[in-house]
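Asks: Pasted the sequence and its predicted model underneath.
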Amino acid sequence: MSEVAGDQDFETRQIHAGAVIDAQTKARVTPIYQTAGYVFSDFDDGEDRFAGRSGFRAYSRNENPTNAVAGQRLANLEGGVDGIVVSSGQAAIAAALFTLAQAGDHILATRSLYEGTREMFRGALRRQGLQVEYVPDDADESEWASRVTERTRAIYTETIPNPLNQVVDLERLAGIAHAAGVPLVVDSTVATPYLCRPIEWGADIVIHSTSKWLAGHGSVIGGAIIDGGGFDWAANGDRFPHLVESPRPGVPSFVDRFGVSAYLGYLRTVTVLEYGPTVPPTSTFLLLHGIETLSLRMDKHVANALEVAEWLAEQPEVTAVSYPGLPSDPFHTRAQRYLPRGAGAVVTIDLAGGRAAARRFIDALELISPMTHIGDVRTLAIHLGSTIHAKLSEEERLEAGITPGLIRLSIGLESARDIVVDLARGLRAAAG
């Protein structure tokens, strides 16, 4: 028995959307279906499951009941038609793009992307034949159009780029992508569906690292891909023949078989099935518990982040604060449009004393955890130049805006006063 959550408010849907009451036990909480496979009732049932003619599952590599609830809940919260959870945010990016493109194809991307994503683009994806070309976020339409080729398969961006928070004009990028006949793919991890739903602004595919605010407690790794259901694959079949053409005689195309969710149908039954980036249902169980309190936590994250950012902006040891919730931030106006509930919980600061000051700052923290992660209930801090961006040359770091004193803070749910007290301790040390 599946729960109906169509016209309900976000706070209700984050608890109920996609939930299924177990037919046998009537368990209220979605169970952990810790199983590799599912018993066929007879010969024909096995054949039907593998052919996709049955509503029952064949194997947990791409179809597990616990995971299915999470995929459907996230699709509901984002306003999409279907969703799937996978083993990590990186796996979500790779699976999303491999469902669109093959060796020799071309992806256009905004420059302000998380460095882990850029590393994968210039590493594993390039070795497998995908070319990613970067365009300045605010380049005009003619420049974007001039970069599109017959092999272009998507435009890729982030709602709130990590770590510098350069809020992207989603509606404009969606228009550029659709004029080119390709989908807009958006990593919306930092925003979460509570703060921004890119599909409402024209995005076609939304990606999350569910390890972050969605799960919320720093205890699991996971990713998700949501299909918006609005892109016309049939009208752009020359770029996506694998979705619009029959895979073999007598077999319907993915568009014929899945309709508006053709992309997610292919991703689930081909990409995820063949690559196998499976997330354990135990991890998804924790993810579902995190999603149930998402709105409550995000309200507190945002309130804390704004209070901390306002305080940091007044400190002499800090030369710059990147947080679009501040009226002084260059992306504040755009944040008000796309993020009316708040500009997220990442606050990035630049210390006047550079790397040496950053070292003293990090080592003096007591409450705040120095580690690589964001979206935890705990406040976290990391020096970017010596960790996430360490593989870049100094010139490349500066070009990406990663200065020697840059510190990324993921603001948690502790008392804002206590967070500020610990930051003050770090700044005193940074000042020497």
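Replies: Right, received. Where do you want to start?
Asks: Please make it C-alpha for all contacts and neighbour counts, starting now.
Replies: Fine.
Asks: where along the chain do the strands fall?
Replies: 82-86, 106-110, 131-135, 152-158, 184-187, 205-209, 223-227, 318-322, 346-351, 369-370, 380-383, 406-410 (DSSP state E).
Asks: Identify all contacting residues around the shortest one.
Replies: The list of residues contacting strand 369-370 from outside it, by Cα atoms under 8 Å, 6 or more residues apart in numbering, reads 362, 378-382.
Asks: which one of those residues is nearest residue 143?
Replies: Of all the contacts of strand 369-370, residue 382 has the smallest distance to residue 143: 35.0 Å, by Cα to Cα.
Asks: distance of that closest one from residue 425?
Replies: For residue 382, the distance to residue 425 equals 16 Å [Cα to Cα, to the nearest Å].
Asks: More neighbours: which of the two?
Replies: When neighbours are counted by other Cα atoms under 10 Å, residue 382 and residue 425 differ, and residue 382 comes out ahead with 22 against 16.
Asks: from what I can see the more buried one touches residue 389, true?
Replies: No. Under the criterion of Cα atoms under 8 Å, residue 382 is not in contact with residue 389, lying 11.0 Å apart.
Asks: give the contact list for the most centrally placed residue in the chain.
Replies: When Cα atoms, centre = their mean is applied to the chain, the residue found nearest the centroid is residue 208 (2.2 Å). Counting by Cα under 8 Å, 6+ apart, residue 208 makes contact with 89, 92, 187-189, 192, 223-225.
Asks: what about residue 45, neighbour count?
Replies: Quick note: residue 45 (other Cα under 10 Å) scores 16 neighbours.
Asks: Contacts for stretch 236-243, please.
Replies: Residues outside stretch 236-243 that contact it (Cα under 8 Å, 6+ apart): 100, 150-153, 181-182, 233-234, 244, 253-255, 262-263, 266.
Asks: how long is that stretch from one end to the other?
Replies: Using Cα to Cα, the end-to-end distance of stretch 236-243 comes to 10 Å.
Asks: Give the buried residues for it.
Replies: 236, 239-243 (16 or more other Cα atoms under 10 Å).
Asks: And the helices in the stretch 201-350 of the chain?
Replies: 241-244, 254-258, 262-266, 273-275, 281-291, 294-312, 332-338 (DSSP state H, counting those that start in this stretch).
Asks: what does the shortest one contact?
Replies: Spelled out, that is helix 273-275. By Cα under 8 Å, 6+ apart, the list of residues contacting helix 273-275 from outside reads 61-62.
Asks: Take this one as well and set it beside the first:
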Amino acid sequence: MSDRLPGFSTLAVHAGAQPDPTTGARATPIYQTTSFVFNDADHAASLFGLQAFGNIYTRIGNPTNAVLEERVAALEGGTAALAVASGHAAQVVVLQQLLQPGDEFIAARKLYGGSINQFTHAFKSFGWNVVWADPDDIASFERAVTPRTKAIFIESIANPAGSITDIEAISTVATKAGVPLIVDNTLASPYLIRPIDHGADIVVHSLTKFLGGHGNSIGGIIVDAGTFDWSTGGKYPMLSEPRPEYHGIRLQETFGNFAFAIACRVLGLRDLGPALSPFNAFLILTGIETLPLRMQKHCDNAKAVAEFLAGHPAVASVSYAGLPNDKYYQLARKYAPKGAGAVFTFSLKGGYDAGVGLVSKLQLFSHLANVGDTRSLVIHPASTTHSQLDDAAKIKSGAGPDVVRLSIGIEDKEDLIADLEQALGA
């Protein structure tokens, strides 16, 4: 190729991949192996001592997974990435590098219900404490900062309501506080939003959703922006202090702008063990090749469906940032000019019962707990994904009792509208 930087669609197909040097296979092979042979004793010792890069054991790294990691890092504009078993696993591994028992992190209230549950309950057993802030009130993040704050966590497009978060404004708060900004970019994908361009230091994804895109494999990924100085103030000893298990190496000093990705691999993935299957990595890689095509179709369909629902007499309101009268419309134009995503919510005039009833009457939409599939999906969050929350918390997170969440697929929009029309009429 010339010196021209490849475009997004080219990276989605080619980044990280080369023909297999042994067989010439053009598709990335599935290296379905537990472990890898060393050249000799010195080679093995250098790998285990972090003095050389290479393959040891698939729990720590695998060539199929490595292509996936390089591809997503390229699409997000990061320095390095680490693939793990799920989006939830990505969150655990990230925060393990940053937090000690008794530390705090600030999180936006508008998050996927599973993340709210994980942060509120599961992380307590590690001694990690979440402090909630309102993404519609940037000052609430500033007020939440304490000497124990070690990170800020937001979603670029929030699940379930599809609201757009002002990444740059919250990045300013994180910079002032001297902590990294972590952005879950699952609903946007890098095709719509690249959080690193707006001040994110770490990006996480559930690969299960739009990046994989076909509802056939679970995975997660962590992308290191390479922008944060982990030695500042001694806040992050996992990265700045000598690591006894690696003969006193300081990861920040040794690995520079991809030290965080290395820490996640050799301290987090190595010991916690949420490894991604090479077979799942292969399926997700295949999905990423069509990401630009799919995401644009997702967005175009979602806008058409949202416009239909906004005009229907049974619908009380539609929360979709792609509609001109939506409160997040200007943020969508700033951060996601190609489209406001494919996941959004709407409220029915009949309340809770109407929401549950609509889900059962739809025929083309699949009723299940996922988003980002080629197929259109529907769920009633208050009775499922956000059911562990009380009513007040459900409303704050955008999942009130009358709310239905749609994940719009790549079918013909006319068929999706017809299915909603018959279900609403029924």
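Replies: Ah, there it is. The structure displayed is predicted, hence computed values, not measured ones.
Asks: To which residue of structure 2 is residue 251 of structure 1 aligned?
Replies: Taking TM-score structural alignment, the alignment pairs residue 251 of structure 1 with residue 248 from structure 2.
Asks: ok, that match touching residue 50?
Replies: No. Residue 248 of structure 2 is beyond contact range of residue 50, at 11.1 Å (criterion: Cα under 8 Å).
Asks: Tell me which of these two has more neighbours.
Replies: residue 50 (16 against 10).
Asks: From residue 61 of structure 1, how far out is the aligned partner of that one in structure 1?
Replies: Using TM-score structural alignment, the partner of residue 50 of structure 2 in structure 1 is residue 52. Per Cα to Cα, residue 52 of structure 1 is found 15 Å from residue 61 of structure 1.
Asks: again with residue 113 of structure 1
Replies: Separation of residue 113 of structure 1 from residue 61 of structure 1 (Cα to Cα): 30 Å.
Asks: Residue 92 of structure 1 now?
Replies: Going from residue 92 of structure 1 to residue 61 of structure 1 by Cα to Cα gives 15 Å.
Asks: what's the counterpart of the residue nearest to the centre of structure 1 in structure 2?
Replies: By TM-score structural alignment, residue 208 of structure 1 lines up with residue 205 in structure 2.
Asks: Now that match: closest residue in space that isn't a chain neighbour?
Replies: Among residues not flanking residue 205 of structure 2 along the chain, residue 186 sits closest, at 4.7 Å (Cα to Cα, 6 or more residues apart in numbering).
Asks: so what corresponds to the one you found in structure 1?
Replies: Mapped onto structure 1 by TM-score structural alignment, residue 186 of structure 2 lines up with residue 189.
Asks: Am I right that that match is in contact with residue 209?
Replies: Yes. Contact status for residue 189 of structure 1 versus residue 209: in contact at 5.6 Å, counting by Cα under 8 Å.
Asks: From residue 279 of structure 2, how far out is the closest residue to residue 132 of structure 2 other than its chain neighbours?
Replies: The shortest distance from residue 132 of structure 2 to any residue other than its chain neighbours is 5.1 Å, reached at residue 107 (Cα to Cα, 6+ apart). From residue 107 of structure 2 over to residue 279 of structure 2 the distance is 33 Å, taken as Cα to Cα.
Asks: Neighbour count for those two, which is higher?
Replies: Between residue 107 of structure 2 and residue 279, counting by other Cα under 10 Å, residue 107 is the more crowded of the two (24 against 16).
Asks: For the aligned residue in structure 1 for that one, which residues are in contact?
Replies: Counting by TM-score structural alignment, residue 107 of structure 2 lines up with residue 109 in structure 1. Applying Cα under 8 Å, 6+ apart to residue 109 of structure 1 gives the contacts 132-135, 155-157.
Asks: overlap between the residues you listed and structure 2?
Replies: Using both residues aligned by TM-score structural alignment, their matches' Cα atoms under 8 Å, structure 2 keeps these contacts from the contacts of residue 109 of structure 1: 132-135, 155-157.
Asks: Which of the residues you listed ranks first by neighbour count?
Replies: Neighbour-wise, these (other Cα under 10 Å) top out at residue 155, 28 neighbours.
Asks: corresponding residue for that one in structure 2?
Replies: Per TM-score structural alignment, residue 155 of structure 1 is aligned with residue 152.
Asks: show me the contacts for its match.
Replies: Per Cα under 8 Å, 6+ apart, neighbours of residue 152 of structure 2: 105-107, 174, 179-182.
Asks: Next: residue 67 of structure 2.
Replies: 15-17, 28.
Asks: repeat that with 6 Å
Replies: Residues near residue 67 of structure 2 by Cα atoms under 6 Å, 6 or more residues apart in numbering: 16-17.
Asks: what's the counterpart of it in structure 1?
Replies: So, by TM-score structural alignment, residue 67 of structure 2 is matched to residue 69.
Asks: and the gap between its match and residue 163 of structure 1?
Replies: Taking Cα to Cα as the measure, residue 69 of structure 1 falls 31 Å from residue 163 of structure 1.
Asks: Same question for residue 177 of structure 1.
Replies: Going from residue 177 of structure 1 to residue 163 of structure 1 by Cα to Cα gives 24 Å.
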